[in-house]
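> okay, predicted coordinates and the sequence, questions at the end:
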Amino acid sequence: MTRSRSSVQSLQARVAELKASSQWYRILYEHNPSMYFILDAAGTVLLVNRFGSEHLGYDVKDLVGQPVLQIFHADDREGVKKQLQACLQHPGKVFDWEFRKIHKDGSTMWVKEAACAVDDPNGHPIVLVACENISKRKQAEEALKESEARYRVLAENAYDLICETDLRGRFFYVSPNYTEVLGYTSEELLGKGIFDLMPATDVTAARASYKRSVETGAAAQMTFRLVPKDGSPRWFESTAKTYRTAAGALRAVIVSRDITERKRLDEELLKRSKLESLSVLARGIAHDFNNFLTAIISNLAIAKLDARPGSEQEKLLSEAEESAHEARGLTQQLSTFATGGGVPVKQTVTLPRFLRDAIRFALRGTEVTCKFAIAPNLWPVQIDTGQIGQVLSNLVINAVQAMPKGGQIELSAENVRLAAQNSYALNRGRYVKIAIQDHGVGIPEENIPRIFDPFFTTKDTGSGLGLSTCYSIIQNHQGNIFVESSPGKGTTICFFLPAAKRQAKGATRQKPDEKKTVYRKSRGKVLVMEDEDRVRVGIGRMLGHLGFQVAYAKNGAEAIHLYKQARHAERPFDVVIMDLSVPGGLGGRETLLNLQELDKDVCAIVSSGHFNDP
């Protein structure tokens, strides 16, 4: 009896334990923050926990007995059906998937489900499904995908070059513009380093900036050159910024903008500004030096007139006079550089014949020939043929000197249309591009920025004014001139001239007339107005030797006073010779206007070694 009571008590305790355990499992099942479903083989809901039904906006009774497919998005139902069939075909194997369920209010919920097929106590197959709401994760993933797609579109369609590198600068990603600008495919670049594409002279500074960015985490600004596949370095302005990947690796994103053309324009503007400053200085020097030479040459000429023909004295004076004229030639070159040859006297010219005549004339007596490549229907241009002829002559002389063993140069001419924004620092419009190429020794890279500087030369002889004069003349024609050269590969100099708006009659390069100077005695009164004492006296002496009676004035006020006196004395001047510019006083222009008020028939000559005035 006692044993029987003990057994009953043990059974009761076991039952109590089972009830308690069942309650715990019921609590765990009903209130677990996951959705649980039990489905039969047809996909009907046999059981759903309270959290699952409430999370979908339903009561448990609303879902039990209903096809589970009805709470899935219509586009996902076929996929869910296939996954459930797979579970039933492989009992005991866990399957998982991600699909969309529909809340009772019609909103969509992304869920991740894990499912496994087992047999119920009666041996019938059922599917156990554990379900988790992953809508927030899906939204984050979609936002990330959208962000990645947006930035990839930006990177792959940006004008800039964009790359991702490791700490040594090796490429992990390069944007398509690397191929467009540098000519390398992405396969050729991946695994290489950005520093491998730089000229050796640029690497040290670029590495220092890159290292600073890595150490500080701040964006680094760098300017360097990259060498494209064709070998002609291009300038880039770059920003580098480091970041850490999800795995903790440190990477850098480098955004580079091609500034080659901008840098070229900046250098062109700097060169133009520098040459303008130099031209002001050169103009003043040429004017003063020309005055000195005028006095020297005039006095030498007078001395020669008094020397016995054939004497040693005449020989010495002739040599001095010849040297003075050579010095005047240098002064004229300096003046030409300073003023661009003066105001061009333009005419509309058909270029083909003009170019051929000018080049052949410049090549006479040399061992160099020229191959012409002149485009048909070349536009006419408005030029000063003498000045442009001088440009061609200077360029040909340089080309010949670069090929001491002779050879062939090429001249090409073609029509070009330039947009408003162009790399040649020229206005929008039609131009004729003329290029002269030699195959000589070439110009070292470090000398190219100075090639148009006055007095810069690498030759043993020459004034260094040839190319600077060309630059000034072309600028005065509203054009521009450029040089491209590589040591050992020759030099190409090209210049642009604006096309004319009307047709040309044709022009050839004119040769100067050769006239012999003949001196003869004359009579008359001459008034010389010149502020420089030596020039004024020199001119007076020359005129005196020619038989003229000369009076002198230092400025316009004196000249007007002397002219009035001579008229009142009824001994007027036959001619007045005046300097155009007189510092601190009336110059030739203003004086002439005053003289014309006194005498409408005044005969005057206004001249200057400083300005070209129409």
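Looks like it arrived, so ask away.
> from here on, just use CA atoms for contacts and neighbour counts.
Will do.
> need the strands for the stretch 51-200 of the chain, in chain order.
Ranges of strands in the stretch 51-200 of the chain, per DSSP state E, counting those that start in this stretch, are 95-102, 108-119, 125-133, 161-165, 171-174.
> between those strands, which one is closest to Ile388.
strand 161-165 (42.2 Å; Cα to Cα).
> that closest one packs against which elements?
Counting contacts by 3 or more Cα pairs under 8 Å, 6 or more residues apart in numbering; DSSP states H and E, strand 161-165 is packed against strand 171-174, helix 177-182, strand 250-258.
> distance to Glu558 and mean neighbour count for those - can I get that in JSON lines?
Listed next are these as JSON lines, based on distance: least, Cα to Cα, whole Å; neighbours: other Cα atoms under 10 Å:
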{"stretch": "strand 171-174", "distance to Glu558": "79", "mean neighbour count": "19"}
{"stretch": "helix 177-182", "distance to Glu558": "70", "mean neighbour count": "17"}
{"stretch": "strand 250-258", "distance to Glu558": "64", "mean neighbour count": "20"}
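> redo the ones you listed as JSON lines? Include distance to Gly386.
Formatted as JSON lines, the helices and strands packed on strand 161-165 follow (distance: least, Cα to Cα, whole Å):
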{"stretch": "strand 171-174", "distance to Gly386": "54"}
{"stretch": "helix 177-182", "distance to Gly386": "42"}
{"stretch": "strand 250-258", "distance to Gly386": "40"}
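> against that first model, consider the following:
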Amino acid sequence: MERITRAERLEQELAQSEARLRESEDRYRQMFEKNRAIKLLIAPESGQIIDANPAACEFYGYPRAEFQTKNIKEINTLSAAEVDAEMARAAGEQRAYFVFRHRLASGAVRDVEVYSSPIEAGGRCLLYSIINDITERKQAEQALRSNVQLFRTLVENAEDLITIFNRDWTIRYESPAVEKMLGFKPSELRGRHLLETVHPCDRRAILRAMKYKTEHPGELVPVKGRIRHKDGSYRILEGRSVNLLENPAVGGIVANTRDVTERERAEAALRESEEKFRLIVETTNEWIWSMDREGRSIYDNPAVEMLLGYSPDELRGRDMSELMHEEDRRMMEQQLPAFFAAKRGWTGLICRYRHKDGSYRYLESNAAPVLDARGELAGYRGADRDVTDRVRAQQALSEKEEQLRQAQKMEAIGQLAGGV
């Protein structure tokens, strides 16, 4: 009776074990067959593919029956020896994660990551491999690396200076342009505070700009100031900066500046020259003028009021021929087309201009053409001076000479008559 009971118990335990085994196999089969992850079973000693789940068949493009005739070495782009070495590492549990390039049935090659570990199946050791397609990720990573390299190349070869400041305005990064611009190697400025290099007279303005930039993230802010060169001189830097402290890729305040010292000096010299010219023009006794090609006044210096009684504002936009004596205006109307056609000016041209009081003044004119960007005549600039006294003196002298000639003529006639 006891033997029967023991046998029944053994049968029950065996049945339970078989049920658990079937349940485990079914669970494994469900995980293998119905999982969307790409899975392969591989014999590590040969590389023969024992089985492939439907997701693998779909990814690689092989029917399941054909897949089971394939060797992993036909799919992996590594050499056979390299594949054997990697399978040995996986089988020996020395390594479980791999990145390979696998060839599909279509001939396309995809980047894959493989998680592979040994399992016991049917009394033999197999590699249970889970494969993920990472082609797009690898391409994105490569694109990112290319962009980073491009950015680095641009920054390191740019004429402009790229600076990144920490939140406390200490220098975290300087591009190589700093050495050419300020004489310092990038490492010599790293960790130093911005204000250490700013000209004392510019610090207040720079402090205001620093405060504004800190309070307005993401906004491009103009920046300009004198920065000390390594030789002790100061260079004028100009550019823009932006607060990217909250940008995780940057985490700093980025400034893009260029050296405008020579430009500033040239502009200052030009302003000085223009000021000298303005003083000369505004204090000279000659009438300095500019007109368009229609003869309308564009500019007249203050001397015109002394010469003709009109203020510059009264003449602006006015046809200057209106002030000419009618005889002289007709003469100019005949001569100007030739001047215009040849794009040339004139010298020593004397015309009578009507004064505001109604009288006429003789003005001697010198003018040069003004050409536009296309080389076309845009107008004239010139300088006129009052020669009324000289002309009248010449006229008086001419009259006296004429009177003298007449007198001499009459005297000669008288002598001739007396001799008869």
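Alright, I've got the coordinates. Since this is a predicted model, take the numbers as computed values, not measurements.
> can you pull the TM-score for these?
Laid over one another, the chains give 0.63 as their TM-score (TM-score structural alignment, normalised by the length of structure 2), with 305 aligned residues with a Cα RMSD of 3.5 Å.
> quick revisit: just name the most buried of the strands of the stretch 51-200 of structure 1.
Sort these by mean neighbour count, taking mean count of other Cα atoms under 10 Å, and strand 161-165 sits at the top with a mean of 23.
> report the angle between that one and strand 250-258.
Counting by axes from the mean of the first three to the mean of the last three Cα atoms, to 10 degrees, strand 161-165 of structure 1 points 160 degrees away from the direction of strand 250-258.
> who's in contact with strand 161-165 of structure 1?
By Cα atoms under 8 Å, 6 or more residues apart in numbering, the surrounding residues in contact with strand 161-165 of structure 1 are 155, 171-178, 193, 251-257.
> likewise stretch 188-207 of structure 1?
Residues outside stretch 188-207 of structure 1 that contact it (Cα under 8 Å, 6+ apart): 165, 168-174, 222-228, 233.
> go again using 6 Å as the cut-off
169-172, 224-227 (Cα atoms under 6 Å, 6 or more residues apart in numbering).
> all strands of the stretch 501-614 of structure 1, in order?
Under DSSP E, counting those that start in this stretch, the stretch 501-614 of structure 1 gives strands at 525-529, 549-553, 575-579, 604-607.
> and for the stretch 201-350 of structure 1?
220-226, 234-244, 250-258, 347-349.
> now the helix ranked longest in structure 1, how far from the chain's geometric center?
With DSSP state H applied, the helix covering the greatest number of residues in structure 1 is identified as helix 260-306. Relative to the chain's own centre, helix 260-306 of structure 1 is displaced by 32 Å; criterion: Cα atoms, centre = their mean, to the nearest Å.
> with stretch 102-114 of structure 2 instead?
Counting by Cα atoms, centre = their mean, stretch 102-114 of structure 2 comes out at 41 Å from the chain centroid.
> measure that stretch end to end?
End-to-end span of stretch 102-114 of structure 2 (Cα to Cα, to the nearest Å): 11 Å.
> now stretch 241-253 of structure 2
End to end - Cα to Cα - stretch 241-253 of structure 2 spans 7 Å.
> hmm, who's touching that stretch?
With contact meaning Cα under 6 Å, 6+ apart, stretch 241-253 of structure 2 is reached by 164-166, 217-221, 254-255.
> for those residues, which one is nearest Val281 of structure 2?
Nearest member of the contacts of stretch 241-253 of structure 2 to Val281 of structure 2, counting by Cα to Cα, is Val221, at 39.9 Å.
> now do the buried residues in stretch 265-273 of structure 2.
Buried positions in stretch 265-273 of structure 2, judged by neighbour count with 16 or more other Cα atoms under 10 Å: none.
> any idea which residue is closest to the centre of structure 1?
With distances taken as Cα atoms, centre = their mean, Glu261 lies nearest the centre of structure 1, 1.3 Å away.
> how much space is there between it and Pro233 of structure 1?
Applying Cα to Cα to Glu261 of structure 1 and Pro233 of structure 1 gives a distance of 12 Å.
> and stretch 363-381 of structure 2, end to end?
15 Å.
> got the contact list for it?
Residues from elsewhere that reach stretch 363-381 of structure 2, judged by Cα under 6 Å, 6+ apart: 289-293, 344-351, 382-387.
> how far out from the middle of the chain is it?
With Cα atoms, centre = their mean, you get 38 Å for stretch 363-381 of structure 2.
> pull out the buried positions in that stretch.
Buried positions in stretch 363-381 of structure 2, judged by neighbour count with 16+ other Cα under 10 Å: 363-370, 377-381.
> cool, and stretch 534-551 of structure 1?
Buried residues in stretch 534-551 of structure 1 (16+ other Cα under 10 Å): 534-545, 548-551.
> now do the SS call for Ser46 of structure 2.
Following DSSP: H, G, I helix; E, B strand; the rest coil, the label given to Ser46 of structure 2 is coil.
> still on that earlier bit, using TSV, lay out the buried residues of stretch 363-381 of structure 2 together with secondary structure and distance to Leu14 of structure 2.
As requested, the buried residues of stretch 363-381 of structure 2 are exported to TSV (DSSP: H, G, I helix; E, B strand; the rest coil; distance: Cα to Cα, whole Å):
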residue	secondary structure	distance to Leu14 of structure 2
Leu363	strand	133
Glu364	strand	132
Ser365	strand	128
Asn366	strand	126
Ala367	strand	123
Ala368	strand	119
Pro369	strand	117
Val370	strand	113
Leu377	strand	113
Ala378	strand	112
Gly379	strand	115
Tyr380	strand	118
Arg381	strand	118
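> sweet, I'm off.
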